[in-house]
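Colleague: coords please:
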Amino acid sequence: MTSDNIAPDEQVLPVPRVLADEPVDLAISRSDRVFTGKIWDVRSETFDYNGENVLREFVDHPGAVAVLALDDDDRVLLIKQYRHPVRSREWEIPAGLLDVTGEDFLVGAQRELAEEADLEASEWSVLLDYATTPGGNNELIRIYLARGLRATETTFERTDEEADMELRWVGLDEVVDAVLAGRIQNPSLVIASLAAHASRQSAWTSLQPGDAPWPEWTRLHPAAS
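Modeller: Presented below is the predicted three-dimensional model:
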């Protein structure tokens, strides 16, 4: 044995670090809005990276919330809605933009569930947060798990693509099977159903409180927080 009681042929492994993304705030020398759209904008930014000026253009997005509503029979509320960019009527979960100034994330999710499905819930948890397309936009989505469901006292009038939405209750296992078979591809539905399936297997111990902070969104939207 060596003086520190480690055999010469014994490998010393490093202490594992927690697997996590690393927030980086670089010096931005120029930031311009090059397109102003009805829902979101396109921004061009120049920043210093490893001593070089780098130019990138991306969709500047306010962020969004989505809701996986789960009833007492482990059925998920799905909404079929037309999405023009992909020319499809997709199965989705209720979701909406964080475009109301100063609105709390959870309040926004509760509003979307009511507006799109005429439902409210007594139990709210954060299922997970994710970035939709980090190479092309700064959109962040928080997905909530809503349980203890009941109908709202009033119903909402829906227009445009929401006017002919189809609602369906589908077992969580059936949704996961459809995801893995590639029959449904909406990202929030895919991610939420797989996360809920995994969390259920661990007795929902991965869930966070409904009012949990969202530091990554706050970091990217300091003026709105």
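Colleague: switch to C-alpha atoms for all contacts and neighbour counts from now on
Modeller: Fine.
Colleague: Which elements pack onto the strand or helix carrying G108?
Modeller: Per DSSP states H and E: G108 is located in helix 105-117. With contacts defined as 3 or more C-alpha pairs under 8 Å, 6 or more residues apart in numbering; DSSP states H and E, helix 105-117 has these neighbours: strand 64-69, strand 95-97, strand 119-131.
Colleague: is it possible to export these to CSV including mean neighbour count?
Modeller: Output for these, formatted as CSV (neighbours: other C-alpha atoms under 10 Å):
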stretch, mean neighbour count
strand 64-69, 25
strand 95-97, 21
strand 119-131, 18
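Colleague: Now render those as CSV, adding distance to R200.
Modeller: Shown next, in CSV, are those (distance: least, C-alpha to C-alpha, whole Å):
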stretch, distance to R200
strand 64-69, 13
strand 95-97, 22
strand 119-131, 11
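Colleague: One more sequence to fold, the one below, so I can look at both together:
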Amino acid sequence: MWSVRTDTVNFDGQLIERDILLHLGAVAVIALDDQDRVLLIRQYRHPVAMALFEPPAGLLDIPGEQPQVTAARELAEESGFQAETWRVLVDFLNSPGGSSEGIRVYLARGLTPLVSGRPATGEAEEAFLPRVWVPLAAAKDLVLSGAIGSPSAVCGILAAWAARDAGWASLRPADAPWPVRATLLEQGRVHLA
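Modeller: The predicted model follows:
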């Protein structure tokens, strides 16, 4: 999932060492149903010892798999849904002061349950994650109140709120270029599985 590398950087003639957490990168999915509700999953995150509300998400850990394909797989695995329409909501760097983790958040609409009606996963942890549907306006309020703090949820929900207010006109196609990820890959700043 990640590795640590120490670089020596020349800052105006002074050599300084910096540790970098090289990360695979990830995708997240703001799944919006026809009632304008967002699917959130409550997942325990041990580093912060809390269960957080997050959108379906996952690592870019399959070599050669396109990010939108990863997003569709994660949506199916974690929610039991598939989507007809995919758009890019937002790209962001999760913690650029120490990590190379880039995250792309997709908007998924036209949701239908998988034939099984159950999450398509073999992972016991994912199969029993609590799922809730939250109206987009309420989700936005939960972000602004601090009740939702996971970066992919914060960025994705606020981007969805803004995009909806703009009539969805600002959204990029699902296969839109991801320049920051391309640069990180070129520079060897992505941990490759």
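Colleague: Tell me the secondary structure at the aligned partner of A153 of structure 2 in structure 1.
Modeller: The alignment partner of A153 of structure 2 in structure 1, by TM-score structural alignment, is L189. Three-state assignment for L189 of structure 1 (DSSP: H, G, I helix; E, B strand; the rest coil): helix.
Colleague: where along structure 2 do the strands fall?
Modeller: Using DSSP state E, the strands of structure 2 run over 2-11, 14-23, 26-31, 37-45, 50-54, 57-59, 81-93, 102-113, 131-135, 172-173.
Colleague: Which among these is found nearest to A120 of structure 2?
Modeller: strand 81-93 (8.8 Å; C-alpha to C-alpha).
Colleague: Give the aligned range of the closest one in structure 1.
Modeller: The aligned range for strand 81-93 of structure 2 in structure 1 is 119-131, by TM-score structural alignment.
Colleague: quick one: that stretch to structure 2 mean distance?
Modeller: By mean C-alpha distance after the TM-score superposition for structure 1, the fitted stretch 119-131 of structure 1 averages 0.4 Å away from its aligned residues in structure 2.
Colleague: buried ones in the helix holding G108 of structure 1?
Modeller: Across helix 105-117 of structure 1, burial judged by 16 or more other C-alpha atoms under 10 Å covers 105-106, 108-117.
Colleague: The match of A153 of structure 2 and V100 of structure 1: what is the separation?
Modeller: 23 Å (C-alpha to C-alpha, to the nearest Å).
Colleague: neighbour count winner among the two?
Modeller: Set L189 of structure 1 next to V100 and count neighbours by other C-alpha atoms under 10 Å: L189 wins out with 27 against 11.
Colleague: what's the neighbour count on S145 of structure 2?
Modeller: A count of nearby residues for S145 of structure 2, using other C-alpha under 10 Å, gives 10.
Colleague: oh sorry, the question was meant for L194 of structure 1
Modeller: Per other C-alpha under 10 Å, the neighbour tally for L194 of structure 1 reads 19.
Colleague: Would you agree it is in contact with V176?
Modeller: Yes - contact criterion C-alpha atoms under 8 Å: L194 of structure 1 and V176 qualify, at 6.3 Å.
Colleague: Would you mind measuring from the residue most central in space within structure 2 to G58 of structure 2?
Modeller: Nearest to the geometric centre of structure 2 sits A28, at 2.4 Å (C-alpha atoms, centre = their mean). Distance of A28 of structure 2 to G58 of structure 2, given as C-alpha to C-alpha: 7 Å.
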